[in-house]
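Peer 1: can't give you the sequence, but here's the structure:
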């Protein structure tokens, strides 16, 4: 019995490569911003920048959903590369290797300094990192309760990998029972989203999740019980997977990009005015805010995808380099941010100078980490890179996440 074969595919979505690169790249700036706003984060700068919160809220509702949508498209194209009776099993093994190996490595090596410095800054933990790692991080239980009460070991920012792997394996399970599901549902979904419904129907769905699930299941990124996030991210992942090959939908997204942008601006304006507390709180107002937030999620994603399809089509060495590098950057970036910010504590730098140092040093750390990892064969799979490097051919053929 012959093993499943991989075949090349002619699909190339350079625009989605760029979307993925830019979305992951924004994480560096977003997580640096988390040092300065009032929202919870592992450590905090001594400076507070209240004006930064509305700016970050421009990105917050849709940036992660967009990544899951792009990952859904990539997964559909990857699945098409496998032939044979056991192609689903081969696809599941390939995705598991590319996702779970970096996850385990990240949890054991990359993430621990984040937890250690969080405990140092919040509780004044007196012992060194080795003591923390052996006595607490590897305890496989809740530690330092009641505040901050961290379950150790943890995946912190690597939760995205966990969720993506779970959605992928669940999808493989469905396709093993109904092999034609992707094509059958995708064609009917594309028909349902024809014309103006492209901006309306997903908008209603994301708004429903925000209105009915978010108040009951606040975001935890803990996998179990995180039902609002699962509804949100799995919906985006499935939209990408099911519509990946529906060329008409992508042409409509490009055609309606300006309308999507205008609706996104209106929804965000409504949400931010309510968020700022300019109106008395009421149940009706919460419905308006939740609806505006959910609709903003989808139309903002549609606008990004539409403008990317129109303008981000240039290929070259930069795109090819970053397509390979951005996943290792993602693995490393948050630990770099936290360690650098902690080292600058008490330095007397202004907020702007401190942020500039954190951003620059984090970017340098990401570049150096990737350059080392891609040159050392045994390090490559730990950072989500193929064991044997090969040329990058676009989102259809190379998409680690």
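Peer 2: Cool, got the structure. Worth saying up front: this structure is predicted, and the values here are computed from it rather than measured.
Peer 1: switch to C-alpha atoms for all contacts and neighbour counts from now on
Peer 2: Fine.
Peer 1: SS state for residue 142?
Peer 2: With DSSP: H, G, I helix; E, B strand; the rest coil as the basis, the three-state label of residue 142 is strand.
Peer 1: neighbours of the closest residue in space to it that isn't next to it in sequence, how many?
Peer 2: Leaving out its chain neighbours, the residue that sits closest to residue 142 by CA to CA, 6 or more residues apart in numbering is residue 151, at 4.1 Å. Neighbours of residue 151 under the rule other CA atoms under 10 Å: 19.
Peer 1: putting a second one here so we can go through both:
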């Protein structure tokens, strides 16, 4: 079983969070952005939704996969009490703080922009997946520590043998396909605060843990077959693109989602599993930046959208200002003020 630090998984978490921020920025340039609670520019940039539609089927499940993998590594150094204490500090405290302090700020900016009534209903908004992850930790802690006590038991041997062959990856997809078909969500790509998001997140979290638990077999398989999986995922995406409005049966979207994720793990394991100074900094800053980013996204939108300038230029400026604001807040406040650090999941 693996117990060394996996830099590729750290990189993928950083990349996934960065893509989520850009995804949220892109929503403000779509004709339906305001209906999802985003400040919407009067002129749209609809072409950007072509790459975003590719990301949309796997961006959130990837985070849950990575979170499950992270728990595997965490329990190698902790007992169950230490894990729950650590995850409470890392996830629950920032979730509650964000619910009470971060979300109301960007909701206030939205309401101010649209001259809405300033009444506010408590909601996790973009932090919803933190609550889900904490629930998954509570649910699966007994199972995870049971598996930890049996590192080379029959189940681990079965998983290792299963995932040593690409057919094993197909078997991993079956629960995801079943989830999509049984719940039949109105939109496969909409995960926030609904049953589809909860169950697909739970499956991804558990599967991520089991993939690492299986040993080297999973990583060897996704690395060996990464190009074929990329080709199939790209083909399924192209079919959605040609169909118009990126429509496809739910089971095909589920398969495409998993293929993209396994492809990302394969390329990540091949090229990203090495330390770097940039990774050290970004792996610390990514989480606080995600918690903060909606404030700076909404501020940038509030400032720029009324101005008379081309929409693509606004898009570039919103991306730039959002990241500058996030990194400045992290560097000048979150990282340096001792009592603020735990509110964003950082150690004191």
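Peer 2: Arrived safely, thanks for sending. Note that the structure is a prediction, hence the values are computed from the model and not measured.
Peer 1: still on that earlier bit, does the residue nearest to residue 142 of the first structure touch residue 141 like I think?
Peer 2: Yes. If you go by CA atoms under 8 Å, residue 151 of the first structure and residue 141 touch, sitting 5.4 Å apart.
Peer 1: what segments of the stretch 51-200 of the first structure are helices?
Peer 2: 52-59, 63-79, 87-105, 112-123, 129-135, 159-177, 181-192, 197-208 (DSSP state H, counting those that start in this stretch).
Peer 1: mind checking how far the aligned partner of residue 264 of the first structure in the second structure is from residue 165 of the second structure?
Peer 2: In the second structure, residue 264 of the first structure lines up with residue 233, judged by TM-score structural alignment. Separation of residue 233 of the second structure from residue 165 of the second structure (CA to CA, to the nearest Å): 18 Å.
Peer 1: with neighbour numbers in mind, choose between those two.
Peer 2: residue 233 (24 against 16).
Peer 1: please, which helix or strand holds the spatially closest residue to the more buried one that is not a sequence neighbour?
Peer 2: Nearest non-adjacent residue to residue 233 of the second structure, counting by CA to CA, 6+ apart: residue 256, 5.2 Å away. Applying DSSP states H and E as the criterion places residue 256 of the second structure in helix 250-271.
Peer 1: any idea how far the helix or strand that that helix is followed by is from the middle of the chain?
Peer 2: Downstream of helix 250-271 of the second structure, the next assigned helix or strand under DSSP H and E is helix 277-304. Counting by CA atoms, centre = their mean, to the nearest Å, helix 277-304 of the second structure is centred 14 Å from the centre of its parent chain.
Peer 1: any buried residues in helix 277-304 of the second structure, and which?
Peer 2: Neighbour counts over helix 277-304 of the second structure (16 or more other CA atoms under 10 Å) mark 279, 282-302, 304 as buried.
Peer 1: please apply the same query to stretch 140-157 of the second structure.
Peer 2: Applying 16+ other CA under 10 Å to stretch 140-157 of the second structure flags 141, 144-145, 147-148, 151-152, 156 as buried.
Peer 1: check the offset of it from the chain's centre.
Peer 2: On CA atoms, centre = their mean, the centre of stretch 140-157 of the second structure falls 26 Å from the chain's centre.
Peer 1: now do the end-to-end distance for that stretch.
Peer 2: 20 Å.
Peer 1: please apply the same query to stretch 101-116 of the first structure.
Peer 2: One end of stretch 101-116 of the first structure to the other measures 23 Å (CA to CA).
Peer 1: which position in the first structure aligns with residue 253 of the second structure?
Peer 2: By TM-score structural alignment, residue 253 of the second structure lines up with residue 293.
Peer 1: picking up where we left off before, the residue nearest to residue 233 of the second structure contacts residue 238, doesn't it?
Peer 2: No. Distance between residue 256 of the second structure and residue 238: 10.8 Å, which falls outside the contact criterion (CA under 8 Å).
Peer 1: compare these two (neighbour count), which wins?
Peer 2: The neighbour comparison of residue 256 of the second structure against residue 238 (other CA under 10 Å) goes to residue 256, with 24 against 13.
Peer 1: what sits against the alignment partner in the first structure of residue 285 of the second structure?
Peer 2: The pairwise alignment with the first structure assigns residue 285 of the second structure to residue 325, based on TM-score structural alignment. For residue 325 of the first structure, the contacting residues are residue 370, by CA atoms under 8 Å, 6 or more residues apart in numbering.
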